[in-house]
Structure formats: C-alpha cells, structure tokens
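J.: My questions are about this predicted structure, shown below with the sequence.
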Amino acid sequence: MALKITVIGTGYLGATHAAAMAELGFEVLGLDVVPEKIETLQRGEVPMYEPGLRELLGKHVAGIEGSSGRLRFTTDFAEVAAFGDVHFLCVNTPQKHGEYACDMSYVDSALASLAPHLTGPALVVGKSTVPVGSADRLAAYLAEHAPAGDGAELAWNPEFLREGFAVEDTLHPDRLVVGVRSERAERLLREVYATPIEEGSPFVVTDFPTAELVKTAANSFLATKISFINAMAEVCEAAGGDVAKLAEAIGYDDRIGKKFLRAGIGFGGGCLPKDIRAFMARAGELGADQALTFLREIDSVNMRQRGRMVELTRQALGGGPFLGKRVAVLGATFKPDSDDVRDSPALNVAGQVHLQGAQVTVYDPKGMENARRLFPTLGYADSALEAVRGADVVLHLTEWREFRELDPEVLGEAAAARVILDGRNALDPALWRKAGWTYRAMGRPTA
C-alpha cells in the first residue's frame, strides 16, 4: 500500500515540500494553523515568490482543473494524524527576540498538537533547522504523549533549500541526510525518497545530533566563505588591491572553489544570520562555546559590509551629508529569484541612507510589496529606469539578472549623474564605463 504523507507548516519550506511530494507520486495532506494560508494554497496560489512553485501546486492541488488531485490542505491535526503514515514538520524556527537562541515554540506546539492523535504506527520527520539536542527531547515527548507509544517514531531530515531553487533542490537534492533510530524509520524514508535516490542523490544515514548539526554546519561554512571574501575586500580597499581578481585567482584552487567568493554587502535572509547565531548560543549551552567564537567575527564582518556601503555612497556624493541627495537603489530582496526581504542587506543600506537625509527610490523585480511593508517611508519605482531618474548615485544591491542586462546608456540619460556603486561585484565595469559612468565596487578601489 502506498505511503501517505502529511506536511505540517505550509510556509516557504512546507509548501514546497508538499508540492514536491505530490510530484513524486504521493497522496499529500498539508496543514497550517493559519486559515488564510490554507485558503490561498487550495486555490493553487502561493504567498511567496519561488520560481516553479505555483506551477507545481497547480499541477497537484485537488479541485483545480486538470490537476492530479494528490495534494489537499487542512487546519485539523486529527485529520492529519488519521491520514498520514509519514508526517513532516516544516514549521519556522526564528531567532528569539533579544537573544541569539532559536525559538522552538512553533516546533514544540506542532508536535504537542499532533502527538495525542497518533493512535497507530507513524513516523514524524523533523525538517526544521533546530539546535542540536532538540530531536532527542522531541522523541521523548512523542513517546510519552502519543497513544501509539513506541509505534510513533521520530526521525530528523534537515532541509537544504536555496531560495530561488527550492523546487529543484527538493525534487533533485544534492544529498539527503536522515537521523534515525530504527531500521523501520530508515526504510520509510528510503521509500519516500526512492526517486531521487534512484537518480543518484547520496543518502546519508546518521544519528539525531549529527543530522541536526549538518544543516547548521553547512550554513556556518557558507557564511564563513562569504565573510572571508568580504574581509579580503576590506584589506584590498586598504592596500589598493582588486578583490575580484583575488577571488578569481584563489577560486582556481580546487580546495577552495569559485562559488560564494563574490565580495559585496554580505548575506541576509531568514536563514544564515539566525542559524549561525543560534549555533553559537547552543554551543555555549553545551560548554563548547570556544569552538564557535570565530562565528561571532563572521557575523561582525557581514554586518560591517552594510555600513561600508553607506560610507562608499557618502564618498561618491562628495563626502558630505546626504541631505537633499537623490539615491537610486536597485534591489530590495536579500538575494535574486526571491521576494524575501527578511534581514535584507539591500533594504538595510537603503534604510540607513534614507535615515541620514537622502531621498531614496527603490526598485526590485519581485520584492516591492514586501519591501513597502517593511520600509514604508522609502520611495518605490515601477522600473529600474524610473528609480534612476534624477539620481545623483545608483546603488546596485541585489544581483538580479534584469540588472545585469540593463543598458547603461539608457539609464545614463535618466540619471542626474552617471555614478554607480556595485554592491555585489556583479556588473561589467567596462560596459558601464564605456557609457560614461563612474563605476566603483567594494574591494576594488583601483579597478
């Protein structure tokens, strides 16, 4: 008999996972405690922008003409428990207010709501990013509160989704990691992921703590690589070097690699910043805080980049106050191919420049609505051309493909001054200079 799957939490991770499980051929029931989210998903719509997700939902949500009908949604935990063999926990784990630690209240609440309804054999699979040790605690809670007792098991299966590539990463993962305590749990997860395993995705079986640590370790390494090249950009600024050429040269070394070696205004979003902070907090609780003290400097280098971009903007405008200056900002999201503005370096820089007196106009291909909600006092334009009109300086802060394909000559006719600061080192300096622009990028004072 085919497995039936439920997904608890239908935010970015959950909605993508539910649609992908339906695409892999399973009957899926998604749950959320927010009725408005469920109503949106039942129409085959998504509350966020993620390439390919809306199309995938439309292909499978029950009630949509021509769909497989394999995907439904509910707000009822009893229905979920009765329906599913495997229950994926995909709820949010934000940073606690006023401290570095992870807020586990959503995970705890989801398990507390599900457990009393588990009367028969079931596998609950955590996908949320949690502090190491959480799975042990949650497994004990499940065994105590589920009527099925030992028949209700826990496993941990961290997600490695990249915003903008989430559908691809779920259907064709570069690796699958499962923390399990029984052969049955492993067998069920091999059945769930049979298709990607057959396609060659590595399947790593481990214990609970290691499975939890894999996600935080991966994010910490990525954050370290980004902050390393940004630290090198600081040195290049002081020494008159070119960080882009430096990155190219060290990137040829197979041990280092080229990816994530583009200096700029740093990382943001809902994952990397809060995950490395939660990792530091948890290491402190475990008495291993000295092992991760380097992450504090990684965080510091990253946040410093935003202030450096503000100062670069001030220099470009003559070094005086921002008052009365017009600044165009290209980009609002923390990365391209997303509408996510959580802890966005681009919006943070725009906000700082605005607070210091400049008239700031922002344009982003997908993040305008979310940006307006977060920073309603900024100006917003419907196109890059409109954002640049009358600007004394243009800041390129999110590396959307649309911005790389802009015509510098056309933009130059609209701007008050042809000055562009490339906060992502992603534009072609020769192309912009040919059109009469003064081009400046972080870590490249003489390039």
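T.: Cool, the structure landed. Quick caveat: nothing in here was measured; it's all calculated off a predicted structure. Residues are numbered from 1 along each chain as shown.
J.: going forward, measure contacts between C-alpha atoms and count neighbours the same way
T.: Will do.
J.: Off-centre distance for the host helix or strand of Glu237?
T.: Taking DSSP states H and E as the definition, one finds Glu237 inside helix 208-239. On the basis of C-alpha atoms, centre = their mean, to the nearest Å, helix 208-239 sits 15 Å off its chain's mean C-alpha point.
J.: Report all helices and strands that it contacts.
T.: Helix 208-239 sits against helix 134-145, strand 152-156, strand 176-179, helix 243-251, helix 272-285, helix 293-316, with contacts defined as 3 or more C-alpha pairs under 8 Å, 6 or more residues apart in numbering; DSSP states H and E.
J.: And that helix, what's buried?
T.: Residues of helix 208-239 classed as buried: 208-216, 219-220, 222-234, 236-237 (neighbour count, 16 or more other C-alpha atoms under 10 Å).
J.: Repeat that for stretch 179-198.
T.: Residues 179-181, 185-186, 188-190, 192-193, 196-197 are the ones in stretch 179-198 that count as buried (16+ other C-alpha under 10 Å).
J.: Let's have these in JSON lines, adding distance to His87 and secondary structure.
T.: Formatted as JSON lines, the buried residues of stretch 179-198 follow (distance: C-alpha to C-alpha, whole Å; DSSP: H, G, I helix; E, B strand; the rest coil):
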{"residue": "Gly179", "distance to His87": "15", "secondary structure": "strand"}
{"residue": "Val180", "distance to His87": "14", "secondary structure": "coil"}
{"residue": "Arg181", "distance to His87": "16", "secondary structure": "coil"}
{"residue": "Ala185", "distance to His87": "12", "secondary structure": "helix"}
{"residue": "Glu186", "distance to His87": "14", "secondary structure": "helix"}
{"residue": "Leu188", "distance to His87": "11", "secondary structure": "helix"}
{"residue": "Leu189", "distance to His87": "11", "secondary structure": "helix"}
{"residue": "Arg190", "distance to His87": "15", "secondary structure": "helix"}
{"residue": "Val192", "distance to His87": "11", "secondary structure": "helix"}
{"residue": "Tyr193", "distance to His87": "14", "secondary structure": "coil"}
{"residue": "Pro196", "distance to His87": "19", "secondary structure": "helix"}
{"residue": "Ile197", "distance to His87": "20", "secondary structure": "helix"}
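J.: and the comparison structure, right after this:
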Amino acid sequence: MALKITVIGTGYLGATHAAAMAELGFEVLGLDVVPEKIAMLERGETPMYEPGLEELLRRHVAGIEGSSGRLRFTLDWAEAAEFGDIHFVCVNTPQKHGEYACDMSYVDSAVDSLAPHLKRPALVVGKSTVPVGSADRLAARLAELAPAGERAELAWNPEFLREGFAVEDTLHPDRIVIGVRSERAEALLREVYAVPVGEGSPFVVTDFPTAELVKTSANSFLATKISFINAMAEVCEAADGDVAKLAEAIGYDDRIGRKFLRAGIGFGGGCLPKDIRAFMARAGELGADQALTFLREIDSINMRQRGRMVELAREALGGGPFLGKRVAVLGATFKPDSDDVRDSPALNVAGQIHLQGGQVTVYDPKGMDNAARLFPTLAYAPSALEAVRGADVVLHLTEWREFRELDPAVLGEVAASRILLDGRNALDADLWRKSGWTYRAMGRPTA
C-alpha cells in the first residue's frame, strides 16, 4: 500500500515539503493551527514568497482545476493521525526572547498534540532545527503519549533549504541525512526519498545526536566563512588592500572554495543568527562551551558589519550627522529571491540611519510589505528609480538581480549626488564609475 504523508506546520519549510512530497507522488495532508494559513494554501497561495512554490502547490492542491489532487490541508489532529503513515514535523524553532537558547515550545506542542491520536504504527520525523538531545527526549515523550506505544517511532531528518532555492533543494537535495533507531524507520525514509536517491542524492544514515548536529554544524561553518571574509575586509580597509581580489585569489584553492567569500554587511534571516546562538547555548548546557567560543566572535564580526556600513554612509556624506540627508536603500530582505526580512542586515542599517535623523527611502522587489510592517517609520518607494530620486547617497544592501541590471546613467539623472555604497560587493564598479558615480565597498578603499 502506498505511503501517506502528513506535514505538521505549513510555514516556509512545511509548505515547501508538503508540495514537494505531492510532486514525488505521495498523498499528502498538511496540518496547521492557523485557519487563515490553511485557507490560503487551499487556494494555492503561499504565505511567503519563494520562487516556484506557488506553481508547485497549484499543481497538486485538491480542488484547483487541473491539479493532481494529492495535497490537502486540515486543522484536525485526529484526521492527520488517522491519515498518515509518516508525519513530518516542520514547525518553527525561534530564539527564546532575551536568550540565546532555542524555543522548543512549537515542536513540543506538535508532538503533544499528535501523539495521543496515534493508534497504529507510525513514524514521526522531525525536520525542524533543534538543540542536540531533543530527539531522545521527544522519542520518549512520543512513546509515552501514543496509544500505539513504541510502534509510534521517531526519526530525525534535518532540512537544508536555502531560501530562494527551497523547491530545488527539496526535490533535488545535495544530501539527505536521517537519524534513526530501527531498520523499519530507515526503510520507510528510503521509500520516501527513493526518487532523489535514485537521481544521485547521497543518503546518510546516523544516530539522533549526529543528525541534530549536522544542521547546526553546517550553518556554523557557513557563518564562519562569511564572517572570515568580512574580518579580512576590515584588515584590507586598514592596509589599503582589495578584499574582492583577495577572495578571488584564495577561492581558487579548492580546499577553501569560492562560495560565500563576498565581503559585505553580513548574514541575517531566520536561520543562521539564531542557529549559531542556540548551538552556543546548548554546548554550554553540555559542558562543551569552550569548543564553540569562536562562534561568539563570528556573531560579533557579523553584527559589527552593520555598524560599519552606517559609518561608511556617514563618511560618504562628509562625516557629519545624518540629519536632513536623503539616503536611498536598495534592498530590504536579508537575501535576494525571498520576501523574508527577519534579522535583515539591510533593514537594520536603514533603521539605524533613520534613527540618527536621515531621511531613508527603501525599495525592494519582494520585501516591501514585510519591511513596512517591521519598520513603518521608514519611507518606501515603488521602484529603485523613485528610491534614488533626490538621494545624497545610495546604499546597495541586498543583491537582487534587478539591482545588478540597473542603468547607472539613468539613476544618476535623478540622484542629488552620485555616491554609491555597495554593501554586498556585487555591482560592477567600473560600470558605475564610468557613469560618474563614486563607488565604494567594504574592504575596497582604493578599488
């Protein structure tokens, strides 16, 4: 009999996973506790912007003309438990308010709500990013609460989605990691992922703690690489070097690689910052805090970049106060191809300048509504051209393709001063300079 899958939590991770499972041919039931979110998904609409996701949903959501009908949604825990053979838990694990530690309340609530309805053998699979040791605790809780007892098993299958590439990363993952305690759990997950494994995706089988550590380790390494090149940008500023050329040169070493070696205003979003902080907190609880003390400096370098960008803008305007100065900010999301503004370095910089008296106008291709909800006191423009109109300085803070394709000559006609600060080292410096712009980027004082 064909496996049936439920997905608990239909936010960014859950909606993508549910649609992808339907694409792989499974009957899928998505569950959420927010009726408005379920109503949106039933119309084939997504609560967030993610390239390709809405099209994928509409291909499979029941009730939409021409769809496969393999994907439905519910608010009912009993219905989900009765429907599914495998239950993927895809709920949020934010940072605790006022602490570094991870807030496990959503995961705990999902297990506590589902387990009492599990009356037959089932596999509950955690995908959320959690502190190491959580799976052991949740497995015991599941067996305690489920009428099926130990036949209600737990597995851990961390997600590695990149915002902007989530659909591709789910359907064609660069690796699949599962933490399991039984051959049955492994066999079920091999069946779920048979298509990507058949296409060549590596399938790594491990224990619970290792599976939990893989995601936080990967994010910590990525954060380290980003902060390393930003630290080199600081040295280049002091030594009058060019961090872009430095990154190019070391990137040719295949032990290092070229990815994520572009200096700029640092990382943000809903994953990297909170994940490395939660990792530090958990290491402290385990008595291994010294092993991760370097992550404090990684976090510190990253946050420092935002302040450095504000100071670069002040220097570009003559070194005085921002009061009365018009500042255009291109970008609001923490990265391109997303509408996510959580812990966005771009918005943080815009907000700091605004608080210091600058007249800040922001434009972003997809993040305007979310940005306006978070920072309602900033001004927002309907286009890059309108954001730049009358600006004394232009800050490029999110590397959208649209910004790389801007015509510097056209923008120069409407700007009060042709001064561009490239906070992502992503624009063509020569092209902007040929149009009369003063181009400046971190770590490239003489470039």
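T.: Structure received. Given the structure is predicted, the values throughout are model-derived calculations rather than measurements.
J.: Give me whichever of the helices and strands packed on helix 208-239 of structure 1 is most buried.
T.: Using mean count of other C-alpha atoms under 10 Å, the stretch among those with the largest mean neighbour count is strand 152-156, at a mean of 26.
J.: Which helix or strand lies directly C-terminal to that one?
T.: Downstream of strand 152-156 of structure 1, the next assigned helix or strand under DSSP H and E is helix 166-171.
J.: What mean distance separates that following helix from the matching residues in structure 2?
T.: Its aligned residues in structure 2 lie a mean 0.1 Å from helix 166-171 of structure 1 after superposition (mean C-alpha distance after the TM-score superposition for structure 1).
J.: in which helix or strand would I find Ala110 of structure 1?
T.: Assigned by DSSP H and E, Ala110 of structure 1 falls within helix 105-114.
J.: Run the angle between that helix and helix 134-145 for me.
T.: Angle of helix 105-114 of structure 1 versus helix 134-145, following axes from the mean of the first three to the mean of the last three C-alpha atoms, to 10 degrees, is 20 degrees.
J.: Buried residues in helix 105-114 of structure 1, which are they?
T.: For helix 105-114 of structure 1, burial by neighbour count (16+ other C-alpha under 10 Å) applies to 106-107, 110-112, 114.
J.: so who does the closest residue in space to Ser68 of structure 2 that isn't next to it in sequence touch?
T.: The shortest distance from Ser68 of structure 2 to any non-neighbouring residue, by C-alpha to C-alpha, 6 or more residues apart in numbering, is to His60 (4.7 Å). In this structure, His60 of structure 2 makes contact with 19, 22-23, 67-71, judged by C-alpha atoms under 8 Å, 6 or more residues apart in numbering.
J.: And those residues, which of them are buried?
T.: For these, buried by 16+ other C-alpha under 10 Å: 19, 22-23, 68-71.
J.: Tabulate those residues (a markdown table), appending distance to Ile8 of structure 2 and secondary structure.
T.: Output for the buried ones among the contacts of His60 of structure 2, formatted as a markdown table (distance: C-alpha to C-alpha, whole Å; three-state DSSP):
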| residue | distance to Ile8 of structure 2 | secondary structure |
| --- | --- | --- |
| Ala19 | 13 | helix |
| Ala22 | 15 | helix |
| Glu23 | 18 | helix |
| Ser68 | 21 | coil |
| Gly69 | 19 | coil |
| Arg70 | 16 | coil |
| Leu71 | 13 | strand |
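J.: give the contact list for the corresponding residue of structure 1 for Ala291 of structure 2.
T.: Residue pairing (TM-score structural alignment): Ala291 of structure 2 is matched to Ala291 of structure 1. Shown in contact with Ala291 of structure 1 (C-alpha under 8 Å, 6+ apart): Ala283.
J.: Can you tell me the SS state at Ala291 of structure 1?
T.: Of the three states, Ala291 of structure 1 takes helix under DSSP: H, G, I helix; E, B strand; the rest coil.
J.: ok so, going back, now, among the buried residues of stretch 179-198 of structure 1, which is nearest to Ala417 of structure 1?
T.: Pro196 (52.1 Å; C-alpha to C-alpha).
J.: unless I'm mixing things up, Pro202 of structure 1 is touching Arg175, no?
T.: Yes - with contact defined as C-alpha atoms under 8 Å, Pro202 of structure 1 reaches Arg175; the gap is 4.8 Å.
J.: Leu222 of structure 2: what's its closest spatial neighbour, skipping adjacent residues?
T.: Residue nearest to Leu222 of structure 2 in three dimensions, not counting chain neighbours: Phe260, with 7.6 Å by C-alpha to C-alpha, 6+ apart.
J.: if I look at that neighbour, how far off is Leu323 of structure 2?
T.: 35 Å (C-alpha to C-alpha, to the nearest Å).
J.: Those two: who's more crowded?
T.: Ranked by neighbour count (other C-alpha atoms under 10 Å), Phe260 of structure 2 and Leu323 place Phe260 first, with 16 against 13.
J.: Compute the inter-axis angle for the helix holding Glu237 of structure 1 and helix 272-285.
T.: 120 degrees.
J.: who's in contact with the closest residue to Met232 of structure 1 other than its chain neighbours?
T.: Nearest non-adjacent residue to Met232 of structure 1, counting by C-alpha to C-alpha, 6+ apart: Val243, 6.7 Å away. Contacts here follow C-alpha under 8 Å, 6+ apart; on that basis Val243 of structure 1 touches 229, 232-233, 236, 263, 443-444.
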